[in-house]
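[1] Provided below for reference: sequence and predicted model.
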Amino acid sequence: MDHWNWETERLVLLTPRVLLVCHYDFVGLYCHLMLRIPLHYIDSITVGHFQFPATSLSRRSGLGLWVQWDKLRRPSFRSWWNPWSRDLPFVILTEHPGAEREHELSSLCKLHRFRTELTCLVQIAQRDQPLPGRANGPLLLEKPLQMETTLGFVSALNN
């Protein structure tokens, strides 16, 4: 999902050096967007329940995983308030709604297991390829994920 609570189905592949996030169109059989995030760039991994402003029309329940790289670069005002912006240094992941119904795929779709594997691989990647000026290892947080969506008309229509 994105910073405007817009859900899109993604394939997330975790390799020993890279996190790949692919927005794949299963009907048209093509890739809309591919993010390639080197694991040693990841600054923080936050897990928690979604939290929206009190006046928000956009809501969701459940756990999310906020993976951030380059936390020193603040998104521009234009990027942050553009619901279609792809120039943001983070990705927000959540479990697929069908994960509980499909027993063959449920082990692949568990957010807790993915977070554990991601954390382990990020720590190894940062140990093997340290970046100058960065702390050792990612910042691991468990706190509510602040979503700043108030109206969310686009996400309400899409979701």
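    Right, received. Where do you want to start? Since the model is a prediction, treat every value here as computed from it, not as a measurement.
[2] alpha carbons only for contacts and neighbour counts from here, please
    Noted.
[3] what's the longest helix in this protein?
    helix 111-128 (DSSP state H).
[4] who are the packing partners of the very next helix or strand once past it?
    Toward the C-terminus, helix 111-128 is succeeded by strand 139-142 as the next helix or strand (DSSP states H and E). Counting contacts by 3 or more C-alpha pairs under 8 Å, 6 or more residues apart in numbering; DSSP states H and E, strand 139-142 packs against strand 42-51.
[5] just want the angle from the strand it packs on to helix 111-128.
    On the basis of axes from the mean of the first three to the mean of the last three C-alpha atoms, to 10 degrees, strand 42-51 is oriented at 160 degrees to helix 111-128.
[6] take the one below as the second:
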Amino acid sequence: MGDLLEEDLEFRGGTLQLSAENVQIGNVDRSDNTIRLPQINPSVLSGADSLSSSGSFADARTDGQPNNTTNTEEGAHTVYPRYDVPFDKENIKDFFTFRKGVVENAIQDCITALLFPEDGEYLGSWLLTEITLWDNEKERIVLLTSRLVMTIKYDFIAMKQLDFKKTYLDDLDTIVIGELVYPPSSLVPERNLRGVRLMWNKGEALPLKTVWNPFSQDVPFLTFASHPIYWHKDGGVEERATFDMEIFAQKLQRAIECMPASACCIHHSPIVIQSYLGITSLLHNKTSMGFFKVRGKFSF
């Protein structure tokens, strides 16, 4: 098992090198196209190894070709993560947010009602999937300003705000961008999905009272992935950008880099979701309980 884990980390290191231009990479073995990483301190709640980057952000995806494998001019072997398309075309139409104008109106409502001049310069808005500590997927509007990230729970049926949370960029100490993975001993199927995690726990492990309480409000991180609609929108890149985690992560990184004396570190590494059995979360996510949609004769 140790050998398999080591090989897996080497593979991820080869993938992640492209997302961190300023990282000094060790030896490159051209025979098996792997890149061996130097010793790097682990990041709590992220992957086993992580690559810091204060430079430009690299989107690992290829538009419409998630399994694509390409060669750079230097001959390095680049392997992009695989993406499993959530839901099918007919099922996605049951989502209220799939209806024309719903998301745009909801976002404008939130901007008007919740953002104030003291919140900083408005930088962008998205409809993303929040993944909770207990691996439950939730539909959330996300607003980004030069000072904060606002996460909003919104009722897309009644078209009203239900709850919101402000996370100030000054409080962030780590941002992790990478593939969502589970611990080696987990029985939960792989997600084959990328995400971004915003952390303000200063590298400390979560207390047990938080880990074992599914209703805890003291979780010191936020994890986002692209909304399922991203894979089903027929429009161009601009229309799909509203549901795209990668675009959000890019703008978030730029906002952090523009902050004077920011102590936030940006890593490109796997994001570990601490779920081992996950029966409850699998049922929750399979039935999309965290999303507003038509369910037979009912809508909730």
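    Right, received. Where do you want to start? If you're wondering where the values come from, they're calculated on a predicted model, not measured in any experiment.
[7] if we can go back for a sec, contacts for the longest helix of structure 1?
    14, 16-17, 39-42, 45, 64-65, 94-95, 136-138 (C-alpha atoms under 8 Å, 6 or more residues apart in numbering).
[8] now, of those, which are buried?
    By neighbour count, with 16 or more other C-alpha atoms under 10 Å, the contacts of helix 111-128 of structure 1 hold 14, 17, 39-42, 45, 64-65, 94-95, 137-138 as buried.
[9] so what's the residue most central in space within structure 1 closest to, chain neighbours aside?
    The structure's structure 1 has its C-alpha centroid closest to Ile92; by C-alpha atoms, centre = their mean the separation is 2.3 Å. Among residues not flanking Ile92 of structure 1 along the chain, Trp66 sits closest, at 4.6 Å (C-alpha to C-alpha, 6 or more residues apart in numbering).
[10] how many residues are close by the alignment partner in structure 1 of Asp155 of structure 2?
    With TM-score structural alignment as the criterion, Asp155 of structure 2 lines up with Asp25 in structure 1. Under the neighbour criterion other C-alpha atoms under 10 Å, Asp25 of structure 1 is assigned a count of 14.
[11] three-state assignment of the residue nearest to Asp25 of structure 1 when sequence neighbours are not counted?
    Among residues not flanking Asp25 of structure 1 along the chain, Cys31 sits closest, at 6.0 Å (C-alpha to C-alpha, 6+ apart). In three-state terms, and counting by DSSP: H, G, I helix; E, B strand; the rest coil, Cys31 of structure 1 is strand.
[12] one step back: so which strand or helix has the corresponding residue of structure 2 for the residue nearest to Ile92 of structure 1?
    Correspondence of Trp66 of structure 1 to structure 2, assessed by TM-score structural alignment: Arg197. Per DSSP H and E, Arg197 of structure 2 falls inside strand 194-199.
[13] that older thread, so the match of Asp155 of structure 2 touches Met34, yeah?
    No: applying C-alpha atoms under 8 Å as the test, Asp25 of structure 1 and Met34 come out as separate, 11.8 Å apart.
[14] okay, and the common contacts of the two?
    By C-alpha under 8 Å, 6+ apart, no residue touches both Asp25 of structure 1 and Met34.
[15] gap between Arg17 of structure 1 and Tyr24 of structure 1?
    For Arg17 of structure 1, the distance to Tyr24 of structure 1 equals 21 Å [C-alpha to C-alpha, to the nearest Å].
[16] over to Glu117 of structure 1?
    From Glu117 of structure 1 to Tyr24 of structure 1 the distance is 23 Å (C-alpha to C-alpha).
[17] of those two, which one has the most company?
    Shown here are Glu117 of structure 1 and Tyr24; by other C-alpha under 10 Å, Tyr24 has more neighbours (17 against 14).
[18] show me what contacts the more buried one?
    Per C-alpha under 8 Å, 6+ apart, neighbours of Tyr24 of structure 1: 9-11, 30-33.
[19] now it, what's its secondary structure?
    Relying on three-state DSSP, one would call Tyr24 of structure 1 strand.
[20] go on, the one 3 residues further on?
    Using three-state DSSP, the secondary structure recorded for Val27 of structure 1 is coil.
[21] likewise Glu204 of structure 2?
    For Glu204 of structure 2, the secondary structure call by three-state DSSP comes out as coil.
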